[in-house]
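>>> how would this look folded up:
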Amino acid sequence: MMIYPTIELQNGHCVSLRRGRLDDPQIWHVDPVAKAKSYAEDGAEWLHLTNFDWVAGNDGTAEIVKDIILQCGIPVQLGGGFRSLEAIANWIDMGAGRIVVSSLAVQNPDLVKQAAKRFPDQIVIAVDVYKGGLMSDGWRSTAAITPADFIAAFDEDPLAAILITDIDSDIEESDGSLGVISGLADGARAPVIARGLSRSLDDIARLKYVPHISGAVIGRALFDKSIDLCDALAVANARPGPTAEFI
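Now for the predicted structure:
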């Protein structure tokens, strides 16, 4: 299972959001570029990067995003309020390995399908689920379409992955979250990346055996040191040991 260490940016800082609120960030006092490089040095194969300034509608932090893409040494999966095909193409041209789209896929699925055909295996759609509904607009609006039908609408498109977040779990621990994500993953044709379920090494150990889930995004737990990245990578890539033969 692929581990995607995560950096979330706002106003030049590494942050984690409380309950998804842009006005209530938890700030981590580390250098974003140095942090990205450290993840690569620890053995990560991908970095997940979100720029909340773009989500809020301004162009701040773009230079830091460029520096991370050019300097971190591993491919970057980049998200943050992409609103046009031109913006997607621009950041792929600047070196982003993948682009994550969320509200754009809900509001203009045809444009996202066009992007997937133009950039096969480089577009990731984010599926944010709250109380069984599909959320958009930064978790502020509930879409008319169900999460399962939304995923199915992209079955024929060459997506790189589907990033599924159960917001109930992101807000507070939810015993049902693994079931929500694994149920949606069952019906997805593209690889599924789970977000919001990795608070401990035990979570990763459980998640790696869930069918159809190919990766996990880990953010806050790496910053507050609940999880060490090297340990997470070791658990995610561990091979089952030999089993005894019964006579």
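>>> okay, CA-based contacts and neighbour counts for the rest of this
Fine.
>>> For residue 233, which non-adjacent residue is closest in space?
Spatially, and ignoring its direct neighbours in sequence, residue 233 is nearest to residue 3 (6.5 Å; Cα to Cα, 6 or more residues apart in numbering).
>>> so which strand or helix has that neighbour?
Take DSSP states H and E as the rule and residue 3 turns out to sit in strand 2-10.
>>> who does that strand touch, helix- and strand-wise?
Judged by 3 or more Cα pairs under 8 Å, 6 or more residues apart in numbering; DSSP states H and E, the packing partners of strand 2-10 are strand 13-17, helix 32-41, strand 47-51, helix 52-55, strand 213-218, helix 229-237.
>>> could you give the angle of it to strand 213-218?
40 degrees (axes from the mean of the first three to the mean of the last three Cα atoms, to 10 degrees).
>>> roughly how far apart are the residue nearest to residue 233 and residue 47?
Counting by Cα to Cα, to the nearest Å, the gap from residue 3 to residue 47 is 9 Å.
>>> Surely residue 111 touches residue 83?
No - with contacts counted by Cα atoms under 8 Å, residue 111 stays clear of residue 83, the gap being 9.7 Å.
>>> Looking at the two, which has the bigger crowd around it?
Neighbour count, other Cα atoms under 10 Å: between residue 111 and residue 83, residue 83 has more, with 20 against 15.
>>> Spatially, and excluding backbone neighbours, which residue is closest to the more buried one.
Once flanking residues are discounted, residue 83 sits nearest to residue 104: 5.9 Å by Cα to Cα, 6+ apart.
>>> Tell me where this structure has strands.
2-10, 13-17, 25-28, 47-51, 76-79, 98-101, 123-130, 133-136, 141-142, 161-166, 192-195, 213-218 (DSSP state E).
>>> can you count the residues close to the residue nearest to residue 212 when sequence neighbours are not counted?
With Cα to Cα, 6+ apart as the criterion, residue 212 has its nearest non-adjacent residue at 5.7 Å, and that residue is residue 185. By other Cα under 10 Å, the residues close to residue 185 number 25.
>>> For the comparison step, fold the sequence that follows:
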Amino acid sequence: MILYPAIDLKDGQCVRLLRGEMSAATVFGDDPAAQALKFQDAGCQWLHLVDLNGAFAGAPVNGAAVEAILKAIKVPTQLGGGIRDMATIAMWLEKGLSRVILGTVAVENPALVREAARAFPGQVAVGIDARKGFVATKGWAEETNVQATDLARSFEDAGVAAIIYTDIDRDGAMGGPNIEATEALARAVSIPVIASGGVSRMADLHALKATGVIAGAISGRALYDGAIDLTEALKALA
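Purely as a prediction, here's the structure:
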């Protein structure tokens, strides 16, 4: 199971939100590229980036910070937030991203996800953010009547590289991930599923890995707070 350290970008800074609330942002640093280098030096295999402003704006906002990170590090990097058309997907992949994450458009324009997955094999992931099992879009501001499992199943034949499943109510709350829901989703589809939201201690990582079906886990606040030591966690998961 791969551990993805998370860098959430708001106004050019590294932050963590509480349950997706932009007004509940804790700033952890104003040099995202330096933070990315710290994660790389600790031995991470991947990095997970989110353009939080972009998720609300529907277009990239923290592009300069993302580009600085891509220039600073060598490990593969995935990005979500504000990526809603083919031009933006192509732009980010050309700039060196290894994978784009499509969230809102997966609900609103699933044909785009299919087109992108065909055009860029292995480089397109779907972000499914759910509250009580139902998908939320536009930076989690809008709730839908689409069930997370149904959305995931609809992309079974699309060739997407991964599904990043976030339980919004757990995100940034340091209360542990929703292992039951994440495992159920991973068992419902053949696409690799990455867990996000609430991963706050080593026991969470061990529990996710023990399911045998969850391909990865994203952690942010716990790494910044020191609740999880990244080097130790990477060794344990290896």
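>>> Can you pull the TM-score for these?
Taking TM-score structural alignment, normalised by the length of the second structure as the basis, the two superposed chains have a TM-score of 0.94; 237 aligned residues with a Cα RMSD of 1.7 Å.
>>> thinking again about what came up before, how close does the strand holding residue 3 of the first structure sit to the second structure?
After superposition onto the second structure, strand 2-10 of the first structure sits on average 0.6 Å from its aligned residues (mean Cα distance after the TM-score superposition for the first structure).
>>> Give me the neighbour count for the closest residue to residue 237 of the first structure other than its chain neighbours.
Closest residue to residue 237 of the first structure apart from its sequence neighbours, by Cα to Cα, 6+ apart: residue 1 at 6.3 Å. Using other Cα under 10 Å, residue 1 of the first structure is surrounded by 18 other residues.
>>> leaving aside the residues next to it on the chain, what's closest to residue 190 of the first structure?
Spatial nearest neighbour of residue 190 of the first structure, excluding adjacent residues (Cα to Cα, 6+ apart): residue 161 at 5.3 Å.
>>> Report the contact partners of the one you found.
121, 123, 124, 125, 190, 191, 192, 193 (Cα atoms under 8 Å, 6 or more residues apart in numbering).
>>> And residue 179 of the second structure, by the same measure?
Counting by Cα under 8 Å, 6+ apart, residue 179 of the second structure touches 207, 208.
>>> Swap in 10 Å and give it another go.
167, 185, 195-196, 198-199, 204-205, 207-209, 211, 214 (Cα atoms under 10 Å, 6 or more residues apart in numbering).
>>> Same question for residue 118 of the first structure.
By Cα under 10 Å, 6+ apart, the neighbours of residue 118 of the first structure are 85, 89, 112, 158.
>>> so how far is stretch 45-56 of the second structure from its chain's centroid?
Distance of stretch 45-56 of the second structure from its chain centroid, counting by Cα atoms, centre = their mean, to the nearest Å, is 7 Å.
>>> Mind putting the helices and strands packed on strand 2-10 of the first structure into CSV with mean neighbour count and distance to residue 63 of the first structure?
Output for these, formatted as CSV (neighbours: other Cα atoms under 10 Å; distance: least, Cα to Cα, whole Å):
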stretch, mean neighbour count, distance to residue 63 of the first structure
strand 13-17, 22, 12
helix 32-41, 18, 11
strand 47-51, 24, 11
helix 52-55, 20, 12
strand 213-218, 23, 24
helix 229-237, 18, 26
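>>> would you list the ones you listed in CSV and tack on distance to residue 61 of the first structure?
Listed next are these as CSV, based on distance: least, Cα to Cα, whole Å:
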stretch, distance to residue 61 of the first structure
strand 13-17, 9
helix 32-41, 11
strand 47-51, 7
helix 52-55, 7
strand 213-218, 21
helix 229-237, 25
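>>> Can you say which of the ones you listed is nearest to residue 76 of the first structure?
Of all these, it is strand 47-51 that lies closest to residue 76 of the first structure, at 4.8 Å by Cα to Cα.
>>> between the closest one and helix 32-41, how big is the angle?
Using the same axes, to 10 degrees: strand 47-51 of the first structure against helix 32-41 is 160 degrees.
>>> average gap between strand 47-51 of the first structure and the second structure?
Superposing on the second structure and averaging over aligned pairs (mean Cα distance after the TM-score superposition for the first structure), strand 47-51 of the first structure comes out at 0.7 Å.
>>> Tell me the helices and strands packed up against that strand.
strand 2-10, strand 13-17, helix 32-41, helix 62-71, strand 76-79, strand 98-101, strand 213-218 (3 or more Cα pairs under 10 Å, 6 or more residues apart in numbering; DSSP states H and E).
>>> Columns distance to residue 142 of the first structure on top of these, output as a markdown table?
Listed next are those as a markdown table, based on distance: least, Cα to Cα, whole Å:
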| stretch | distance to residue 142 of the first structure |
| --- | --- |
| strand 2-10 | 23 |
| strand 13-17 | 20 |
| helix 32-41 | 32 |
| helix 62-71 | 29 |
| strand 76-79 | 20 |
| strand 98-101 | 16 |
| strand 213-218 | 23 |
